[in-house]
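> The sequence isn't on hand, but the structure is:
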């Protein structure tokens, strides 16, 4: 994003454009807004109800003469829509196109064909956040609350998609052992077994799973399925050890009290001031902003489009080089 600030400040590439930006307002998001504010565009910033809006960030923006527009005050008069969760999909109809950041927004925008929509979610760049960033956030939050040496402790992890993989990656670094992975997807089960984990099918191995749950130091959910644990297990089936939800919604479900689960069933990394460090958000912020250039320079038909692969890989490899990080494991998630 630092590169964008300098370039936008000098060249004002979006002069004459009307852009509306609907996204979380956190300390990290200031990095995303800075280049847009210097781009020469007429920028309107708003936050729909489902998004985070830090009062401190709003105050910082106000101190610099940047106001937040209420949804009801928006006029449908924009060239570009930068959206998160498709919060403005039924309110703003951009003349040039929209860029969506999330999976939930993708589901909504896929149904419209009035203008081009580019999805940042369906990209390798997005996996930097879900695979590395969320795993790192789990580690930092868990270590804040649990002041114990985790080496040799037994963890049971429900879900071995991108988020689960990232969490297990951090558990391995902390020498947690054994790590038991619970899945219903055969591809994920096979991948876990190839990586030398004990992986059990929730559809076939309930007896073995219950034994591991009784012995677990910690049980973690990262399936993306609300209430999945209660569908198969009772409160008595799981040890009194730590329980962690890393899903957006409560994955333990109705059989478990809020106080049974760290952070009262909310995603554990949300207890942190920075749930995801800016180094993992930076490439996504960059892609979300820079996709404006794609809408301006390439001819996209009305309807839904993934981020072009060459554009996506260019950002990923630049991030990998800058942070000296091997990102090869990301390629198995697409």
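Right, received. Where do you want to start? Only a predicted model underlies this, so the values are computations on that prediction, with no experimental measurement involved.
> hey, let's count contacts and neighbours off CA atoms from now on
Noted.
> all strands in the protein, in order from the N-terminus.
All strands of the chain, identified by DSSP state E, fall at 18-22, 42-46, 80-83, 97-100, 116-119, 155-158, 179-183, 198-201, 218-221, 242-245, 303-306.
> which of these sits most buried?
strand 97-100 (a mean of 29; mean count of other CA atoms under 10 Å).
> contacts for that one?
For strand 97-100, contacts defined as CA atoms under 8 Å, 6 or more residues apart in numbering pick out 79-86, 106, 115-121, 288, 291-292, 295.
> Any chance of the strands of the chain in JSON lines with distance to residue 316 as columns?
Output for these, formatted as JSON lines (distance: least, CA to CA, whole Å):
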{"stretch": "strand 18-22", "distance to residue 316": "24"}
{"stretch": "strand 42-46", "distance to residue 316": "27"}
{"stretch": "strand 80-83", "distance to residue 316": "21"}
{"stretch": "strand 97-100", "distance to residue 316": "18"}
{"stretch": "strand 116-119", "distance to residue 316": "16"}
{"stretch": "strand 155-158", "distance to residue 316": "28"}
{"stretch": "strand 179-183", "distance to residue 316": "28"}
{"stretch": "strand 198-201", "distance to residue 316": "30"}
{"stretch": "strand 218-221", "distance to residue 316": "28"}
{"stretch": "strand 242-245", "distance to residue 316": "28"}
{"stretch": "strand 303-306", "distance to residue 316": "15"}
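> And these: which comes nearest residue 146?
Residue 146 lies closest, by CA to CA, to one member of the strands of the chain: strand 242-245, at 9.0 Å.
> Below is an additional structure, to be compared with the one above:
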């Protein structure tokens, strides 16, 4: 068995939720007649989702959503799966990246699955002739949801998209535990640097940021949180972290991870104040949070080791991981989120794809919440796989919770 197929086999054994969904999909073929266009991180867990969709009767066309996150052996293995066509390649140019997106769209798809919204953006700009055939889509990540909501607010999103990222089963597991563990482990394996005792700076205290802060604190780091939202800043303070501006954090931080989804979080002003040997990385979707362009324009440096570019600024070394791209997948040994976490997220994607296929034509353009029953179904399947039982409301309790006239 080739390496890509071996990776998929390893992931599959730890993805019981998708396994249960696949059994039903294989029997009922609920996605028959559906062409699914996907732009996701092409690695082993994603491949198991793709297999599941194909087992449900879909024709699946997939490419990457980040130039450095594709695992080429997995992409090769996907092309051996019946009903699947994969165009992703690692370390591709920007031109090749969008050429692959166009190949996915050339098949005239009916459903989209995006991670970052590049596929949907392409449809609404360069490939508008295909919009009429799209029933709807699903979006995987925070950055993509931000872009979609901005688009919808301007009335320019022309088909319905489920905000998979915003549902509790995604935020509380994928974003907190997935990003927290995988981003931290990517920093550790790439740098071989000790976490304990270091000043560890987390930019942004959303779901991803709080997961990362928690994991770093657990390893003994002195965690600093930077924020723009006073409520989240106060929450970080009450959770026991040091809260300050990025300007202040730049002077004392040893390791930095950005998780904001916004641009220019660490730039020229901070670069000039960083300590010698500071390590910078990004856990947001796009490579805009660290101003790599400024560093390149003032470059006096070299590739320190695999996945680390070192820049000399004011005589001090600044070490940037994965070119400022998504650190948990873009570093050479990055494996992305833990398998069990992605089992939940991709269970959501599989069921949301089925929902969009059946209900999308009745919905107008816009961003929609994942139906609560889908979120609950994924949680229930996971509990079943763990042999964990929970209580159920009695009829008396249901009556009480739905009444307004039962008081003291």
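Structure received. Everything numeric in this text was worked out from a predicted model, so none of it was measured.
> Could I get the TM-score for this pair?
For this chain pair, the superposition-based TM-score is 0.79 by TM-score structural alignment, normalised by the length of the first structure; 314 aligned residues with a CA RMSD of 3.2 Å.
> ok so, going back, nearest to residue 12 of the first structure, of the strands of the first structure?
Nearest to residue 12 of the first structure among the strands of the first structure is strand 42-46 (11.2 Å), distances taken as CA to CA.
> now the angle from the closest one to strand 18-22?
In terms of direction (axes from the mean of the first three to the mean of the last three CA atoms, to 10 degrees), strand 42-46 of the first structure departs from strand 18-22 by 20 degrees.
> For strand 42-46 of the first structure, enumerate the helices and strands it packs against.
Contact here means 3 or more CA pairs under 8 Å, 6 or more residues apart in numbering; DSSP states H and E; on that basis strand 42-46 of the first structure packs against strand 18-22.
> Please work out which residues outside the strand it packs on touch it.
Under the contact criterion CA under 8 Å, 6+ apart, strand 18-22 of the first structure has outside partners 41-48, 77-84, 87-88.
> 7 Å - rerun?
By CA atoms under 7 Å, 6 or more residues apart in numbering, the residues outside strand 18-22 of the first structure that reach it are 41-48, 78-84.
> What of stretch 186-195 of the first structure?
By CA under 7 Å, 6+ apart, the residues outside stretch 186-195 of the first structure that reach it are 160, 161, 183, 199.
> Setting the sequence-adjacent residues aside, check what's closest to the first one.
Yep, that's residue 160 of the first structure we're talking about. Closest residue to residue 160 of the first structure apart from its sequence neighbours, by CA to CA, 6 or more residues apart in numbering: residue 188 at 5.9 Å.
> Map the one you found across to the second structure for me.
Under the alignment by TM-score structural alignment, residue 188 of the first structure pairs with residue 232 in the second structure.
> now its match: how far from residue 221 of the second structure?
Counting by CA to CA, to the nearest Å, the separation of residue 232 of the second structure from residue 221 of the second structure is 20 Å.
> So for these two, which sits in the more crowded spot?
residue 221 (20 against 17; other CA atoms under 10 Å).
> Residue 201 is in contact with the more buried one, correct?
No. Counting by CA atoms under 7 Å, residue 221 of the second structure does not reach residue 201; the two are 9.5 Å apart.
> nearest spatial neighbour of the aligned partner of residue 80 of the first structure in the second structure, skipping sequence neighbours?
Here residue 80 of the first structure is matched to residue 111 in the second structure, going by TM-score structural alignment. Excluding its sequence neighbours, the residue lying closest to residue 111 of the second structure (CA to CA, 6+ apart) is residue 36, at 4.8 Å.
> Over to residue 286 of the first structure?
The shortest distance from residue 286 of the first structure to any non-neighbouring residue, by CA to CA, 6+ apart, is to residue 1 (5.9 Å).
> Count the neighbours of the one you found for me.
When neighbours are counted by other CA under 10 Å, residue 1 of the first structure registers 19.
> what's near enough to touch it?
Neighbour list for residue 1 of the first structure: 31, 32, 282, 286 [criterion: CA under 7 Å, 6+ apart].
> Could you measure from the equivalent of the second one over in the second structure over to residue 291 of the second structure?
With TM-score structural alignment as the matching criterion, the partner of residue 32 of the first structure in the second structure is residue 49. In this structure, residue 49 of the second structure lies at 34 Å from residue 291 of the second structure, with CA to CA as the measure.
> between those two, who's got more neighbours?
Neighbours were tallied for residue 49 of the second structure and for residue 291 using other CA under 10 Å; the higher tally belongs to residue 49 (23 against 17).
> For the contacts of stretch 186-195 of the first structure, work out which two are farthest apart.
Longest distance between any two of the contacts of stretch 186-195 of the first structure is 12.8 Å, between 161 and 199; criterion CA to CA.
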